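S.K.: this is the structure alone, sequence omitted:
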């Protein structure tokens, strides 16, 4: 679904005013869905639910009817009232309307502004069990040869709703052949490229494992990108080499959802030997507790452990907080430390930022530091031994005079990043400034 007429709905099934399931369609009846975590700090567009939609184009517009089975959602039976909001994009007017009002600085993902739907206390998700076995065989004879080389491979993926709010995923020798391929790009930077996760086993509720502060919400592309300097948990470190070549996974399990008032995520995966890569076990534990409205605190623990007895391991552990302050100001911070055999010194990392999103003004200030000896074998980061200062600000003026001239909005903006080493000497800096025009016709 692109820049055309569309209709979307978001369901906050836990009533926590921060997470939800979003479904969208257009007059042609296309399907689009995603999981929203922490009001858009993480959006999982690769999530694929089972639901149905029927549309009809009529004389004075178009109609839509959606059927979303309870079994496709995650919720607590008899829990709090759900949050709900609806949005409609009218392309001919370049207009977005919401059932529960949402300021133009935000999108439907701002679940704290959603309305409420009552009367679902008797809803039952039913038995949620999905089993996907696979069997792959081949028989090859070289040209001119007389003997065949035979191979046989089998595996299974299982998804089970332990409770209506907890989902267990189990995999044995998974086949990721159907995963979408990475886009081919040319890397002209000094850093390794970031490619998003597309393997099904790692996708559902992937936002539960996210730690940090999302990029500024851009209304042209509302999906935030990971923090450019440190993504603490990056699932592509599991079962893939640095070049993207597959490393066989023997078995894995994930438990994600809500329990005892906490949002929890647990993952354990065992990989096999592949060339010079030794068999390795990966563990990620994440817990988050909602406090005072739209705020939360959390903790994480990650471990990469060679299972050959070689003593090769790496651990990362820490705490984080996301606090909603008055005036649409969000404070986001985390502190983590790493442990690796034989490594001592500056093994920690931290980040803090203040962010304000308003209809007219937006701004973010922040700082972060990665110690010289920090190491995260399950994360994505670009440099260590560095401190970063950041500023991102801009305005979005609108006026009747501009509208009369065909201009809907102006957006002058500035982004500044400044890097130093621990002693304060500058090692890198970047400055981006821009002046964007948004016209009444949507251009």
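M.R.: Nice, thanks for sending it over. Bear in mind the structure is a predicted one, so any value in this text is a computation, not a measurement. Numbers count the residues shown, from 1 in each chain.
S.K.: going forward, measure contacts between C-alpha atoms and count neighbours the same way
M.R.: Will do.
S.K.: in stretch 392-402, which residues are buried?
M.R.: Residues of stretch 392-402 classed as buried: 392, 393, 394, 395, 396, 398 (neighbour count, 16 or more other C-alpha atoms under 10 Å).
S.K.: take these and keep only those in helices.
M.R.: Among these, none falls in helices (DSSP state H).
S.K.: which of those lies closest to residue 434?
M.R.: Taking C-alpha to C-alpha as the measure, residue 434 lies nearest residue 394 of the buried residues of stretch 392-402, at 9.3 Å.
S.K.: the helix or strand residue 427 falls within packs against which elements?
M.R.: Taking DSSP states H and E as the definition, residue 427 sits inside strand 426-439. When contacts are defined as 3 or more C-alpha pairs under 8 Å, 6 or more residues apart in numbering; DSSP states H and E, strand 426-439 sits against strand 407-420.
S.K.: report the buried residues of the strand it packs on.
M.R.: Within strand 407-420, the residues that count as buried by 16+ other C-alpha under 10 Å are 407, 408, 409, 410, 411, 413, 414, 415, 417, 418, 419, 420.
S.K.: presented hereafter is structure B, for comparison with structure A:
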């Protein structure tokens, strides 16, 4: 009955809210794609004759600092299309080109705080999905999938495309070629959703062509303009074959032998149509994947680390499930459960994946076979795992879907999970506001799970520029533990209320104020409370300079029913604790060569005190060289014992060109006492091929301050994609 009442209340709220949705859809601006009659060289110069005859898009307005204001410099966009590719040319005029903010050259680096242009395309014209391409004035490329229906971006996704840039006395020019075989698209469409955004960083200025509203996100393709006059695309046979060859030298311990391995691997994909792709992987290798950034954990719950492996990221937007789910409540499918157990890699023998869209239906299926392995003295057999996802678009911007998974990384029997979700979304609530509401339900099974194995939740969200309001509720069963999912807490009711009021005062130095209140209350299903937290930001001001200052107050409660070790030798005993945390934080604008963020949490903590100091510092002395430092220091003084934790990391980036970089990352923490070094040379010698040279080195510092080698590895990986 509780579930029925909750569902009825939720659907009633959706019905009431949807009554206010503005029924008239505004006409979408459009630009025609020009035709290519000659050869186009991607070099950052729009000097071919076809560029001169292509239609020009120049009607841009600002979203920052003034909504629908006049940009400080003009922008001209031209698009051309062939049967094989989309080609985009952007002229970014600038009266002071020497002041263009451009540091990065690395692929997929964060260029949001530099001068850049960003393009979003919706080749299904469904208003719920899309691809994002961005490039800065150094030709650093960034690509992402539209995620959460435009509210966010899945920046870990990568595809094959080209971009080149040139700078002249009038500004800078970006030239982009996106092969049609690099994306999915709906057959026979002659127009796609399309939008362009430009950032002029020193002015803290953002301009757009379509969807020029602060309340709307750039990735909301339902609000994008249209790219028309598209030809009939030809993706050829649709076959891509990418063999890789991995040479490695591995050494375990100071006295261990150095072992040489030569391992081939293969990824191949075949289009089953312009919008469906089947992929296989054999002897899968992830040698090029960056190491995880270490985290400290002052809770009794597991930490979350994001997926970084390319095979699992392709089409990952389709597997997103349930509005209101996430790493703090439930992720029904968490791909890091496959091929990773703890910190140990498990060999993937082979896998297959099919994903795409047919009409208004998006679907994905994934199946993999992992090899046998040993972990902490226990042997595990080879196992097969799979997941399936179907999502049907309904009501213009909404969807209903189904997810299911089978198999267990540890080979436990009778493991499966299934669930349903519904998400209602509109970008036209009360005329032009965002409104999202969602409900989901899941059930899991495994031979060792006997109690309540269900979970469900609802969320109502009003995410807009001045007001951002949300209400979330989740119920997680006592034994809801999906083998391929991530669930930090079992057997709880989870409540969260979020309120952000963000006015833009007419003050000399302040651009926007974020007055925040996030209240979280978690109680056991049996009724007793487990945790509460009230996060408040009476001051969170973004300045006209791009700098930011923030002050926070956070009352916290923890009901500890079983002792847990918070630090080495420090045990938090059973009791109910109430304490106050405070934070001071300052962020320095990334437009400067030296920038970063400093944060200090302080106050009471489990009947004692805790100071958490964090520093992130970025120094870009030139476009060739960059340094990134991150450090955290925890100083705990508790009745049960004192602890000091330090975590430091330093990343050095040597950017020869946007296609050749050397990156090294060194990190150390006093908990593990392991000094880790990860260095990578990445050379993209062709849009279809690249080379990685990777060096990993880990040494352990024992209690006598003696350093001993844990492991060392040198990897050379060469891969090339053959397209037919």
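M.R.: Done, it's in. These figures come from a predicted structure and were not determined experimentally.
S.K.: report the TM-score for the pair.
M.R.: Once superposed, chain against chain, the TM-score is 0.89 (TM-score structural alignment, normalised by the length of structure 1); 424 aligned residues with a C-alpha RMSD of 2.5 Å.
S.K.: about what we covered before: how about a markdown table for the buried residues of strand 407-420 of structure 1, with distance to residue 103 of structure 1 added?
M.R.: As requested, the buried residues of strand 407-420 of structure 1 are exported to a markdown table (distance: C-alpha to C-alpha, whole Å):
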| residue | distance to residue 103 of structure 1 |
| --- | --- |
| 407 | 19 |
| 408 | 16 |
| 409 | 15 |
| 410 | 17 |
| 411 | 16 |
| 413 | 19 |
| 414 | 22 |
| 415 | 23 |
| 417 | 28 |
| 418 | 32 |
| 419 | 34 |
| 420 | 37 |
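S.K.: list just the nearest of these to residue 388 of structure 1.
M.R.: residue 419 (4.5 Å).
S.K.: quick one: what's aligned to the closest one in structure 2?
M.R.: Superposed on structure 2 with TM-score structural alignment, residue 419 of structure 1 falls opposite residue 522.
S.K.: pretty sure that match sits against residue 489.
M.R.: No - shown here, residue 522 of structure 2 and residue 489 do not form a contact pair, counting by C-alpha atoms under 8 Å, at 9.7 Å.
S.K.: check contacts around the match of residue 419 of structure 1.
M.R.: The neighbourhood of residue 522 of structure 2, defined by C-alpha atoms under 8 Å, 6 or more residues apart in numbering, consists of 492, 493, 494, 495, 529, 530, 531, 532.
S.K.: what's the closest non-adjacent residue to residue 442 of structure 2?
M.R.: Sequence neighbours aside, residue 419 is the residue nearest to residue 442 of structure 2 in space, at 4.1 Å (criterion: C-alpha to C-alpha, 6 or more residues apart in numbering).
S.K.: gap between the match of residue 419 of structure 1 and residue 490 of structure 2?
M.R.: 11 Å (C-alpha to C-alpha, to the nearest Å).
S.K.: please enumerate residues in contact with whichever strand or helix holds residue 699 of structure 2?
M.R.: Secondary structure from DSSP H and E places residue 699 of structure 2 in strand 689-701. Residues outside strand 689-701 of structure 2 that contact it (C-alpha under 8 Å, 6+ apart) are 287-288, 673-685, 707-721.
S.K.: so where in structure 1 does it end up aligned?
M.R.: Under TM-score structural alignment, there's no match for strand 689-701 of structure 2.
S.K.: next SSE after that strand?
M.R.: Tracing the chain past strand 689-701 of structure 2, the next element assigned as helix or strand by DSSP H and E is strand 707-720.
S.K.: run the chain-centre distance for that following strand.
M.R.: Chain-centre distance of strand 707-720 of structure 2: 27 Å, with C-alpha atoms, centre = their mean, to the nearest Å.
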